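# here is a sequence with its predicted model. Questions after.
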Amino acid sequence: MEYTELELWKESRVLVNLIYQVSKLFPKEEIYGLTSQIRRCSVSIPSNIAEGCGRRTSADTIHFLHIARGSLYELETQMFIALDQNYLVKGNFDHIFGQILKCKKLINGFINYYKKTK
């Protein structure tokens, strides 16, 4: 199966798109700060999933899935910071937070799958 067919990869792309949409509303002085950081962080999630799958070994795939999972947690923290700074309305935060949780569940399941097949 190609990584582009994985529900995890597809849902992480949904998350990236949500991040880009809401970060357009952040203050312009944040363009090189939080805006740039959360965009890079969100993009690293599907990118690391793809890279791990492209390595074609369970150990490498697991390694890159762990990196992607770390980026999910980093992004989650950055979303709390954006909320604290009033850059996000609660409804947008809740929507993004739900997508982050969905991705966390999928990535944890995928890591567990690969650990069993290792």
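Yes, it's here. All values reported here derive from a predicted model rather than from experimental measurement. Numbers count the residues shown, from 1 in each chain.
# only C-alpha atoms for contact and neighbour calcs from this point on.
Noted.
# buried residues in the one helix or strand residue 93 maps to?
When elements are assigned from DSSP states H and E, residue 93 belongs to helix 90-117. By neighbour count, and taking 16 or more other C-alpha atoms under 10 Å as the criterion, the buried residues in helix 90-117 are 92-93, 96-97, 99-100, 103-104, 106-107, 110-111, 114.
# just send these back as CSV, with distance to residue 81 too.
Below are the buried residues of helix 90-117 laid out as CSV (distance: C-alpha to C-alpha, whole Å):
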residue, distance to residue 81
92, 13
93, 11
96, 13
97, 13
99, 17
100, 15
103, 20
104, 19
106, 24
107, 23
110, 28
111, 28
114, 33
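# name the nearest of those residues relative to residue 57.
residue 114 (9.4 Å; C-alpha to C-alpha).
# dropping in the other structure now:
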Amino acid sequence: MHKVEDLKIWNKAIKLVKEVYLIISELPKEEKFGIVSQIKRSAVSIPSNIAEGAGRNSQKEFKYFLSIANGSAYELQTQLILIIELNLIIKEKVQPVIELCVEIQKMNYSFQKSLSKTELHTQY
């Protein structure tokens, strides 16, 4: 098990959720039950799945939840691009959040690779 508060990726994911909530507060009210709801779910899913994986008993389980978190990060990235493409918000406001999302995706990939290496070493 990992102490979730010590994980850089979890802390960045928490920051991402805060940034996402600031952005969606600027979206039109009529989108509350549409894309806003989807964005909230995918954003919150990222640190939540990292935390759930950190609390599991094996590296394999942790990697599984990191994989789910990564899927949510790609989903969020797509939704953020969509709100730009749909002219719901200007690109300059969303781009830094997209960049943070991509940074988390890269960290996640590296973290999963490092867990795989640890898994190999502990099998012998």
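Ah, there it is. Computed from a predicted model, the values in this text were never measured in an experiment.
# trace residue 40 of the first structure over to the second structure, please.
If you follow residue 40 of the first structure across to the second structure using TM-score structural alignment, you land on residue 41.
# what strand or helix carries its match?
Counting by DSSP H and E, the secondary-structure element that holds residue 41 of the second structure is helix 35-54.
# sorry, back to before: farthest-apart pair in the buried residues of helix 90-117 of the first structure, please.
Farthest-apart pair in the buried residues of helix 90-117 of the first structure is 92 and 114; separation 32.9 Å (C-alpha to C-alpha).
# now do the SS call for residue 2 of the second structure.
The three-state label given to residue 2 of the second structure by DSSP: H, G, I helix; E, B strand; the rest coil is coil.
# and the gap between the closest residue to it other than its chain neighbours and residue 4 of the second structure?
With C-alpha to C-alpha, 6 or more residues apart in numbering as the criterion, residue 2 of the second structure has its nearest non-adjacent residue at 5.0 Å, and that residue is residue 54. The span separating residue 54 of the second structure from residue 4 of the second structure equals 6 Å under the rule C-alpha to C-alpha, to the nearest Å.
# so which of those two has more stuff around it?
The residue with the greater number of neighbours, taking residue 54 of the second structure and residue 4 and applying other C-alpha atoms under 10 Å, is residue 54; the counts read 23 against 17.
# picking that back up, which strands and helices sit next to the helix or strand following the helix holding residue 41 of the second structure?
From helix 35-54 of the second structure onward toward the C-terminus, using DSSP H and E, the following helix or strand is helix 59-85. Under the contact criterion of 3 or more C-alpha pairs under 8 Å, 6 or more residues apart in numbering; DSSP states H and E, helix 59-85 of the second structure touches helix 35-54, helix 91-122.
# which one of those lies nearest to residue 62 of the second structure?
Comparing those by their distance to residue 62 of the second structure (C-alpha to C-alpha), the top pick is helix 35-54, with 4.0 Å.
# and residue 56 of the first structure, what pairs with it in the second structure?
Residue 56 of the first structure maps onto residue 57 in the second structure, by TM-score structural alignment.
# give the burial count for its match, as a bare number.
Summarising burial for residue 57 of the second structure: neighbours were counted as other C-alpha under 10 Å, giving 11.
# tell me how far it lies from residue 2 of the second structure.
Applying C-alpha to C-alpha, the value for residue 57 of the second structure to residue 2 of the second structure is 9 Å.
# can you check residue 80 of the second structure too?
Distance from residue 80 of the second structure to residue 2 of the second structure, counting by C-alpha to C-alpha: 30 Å.
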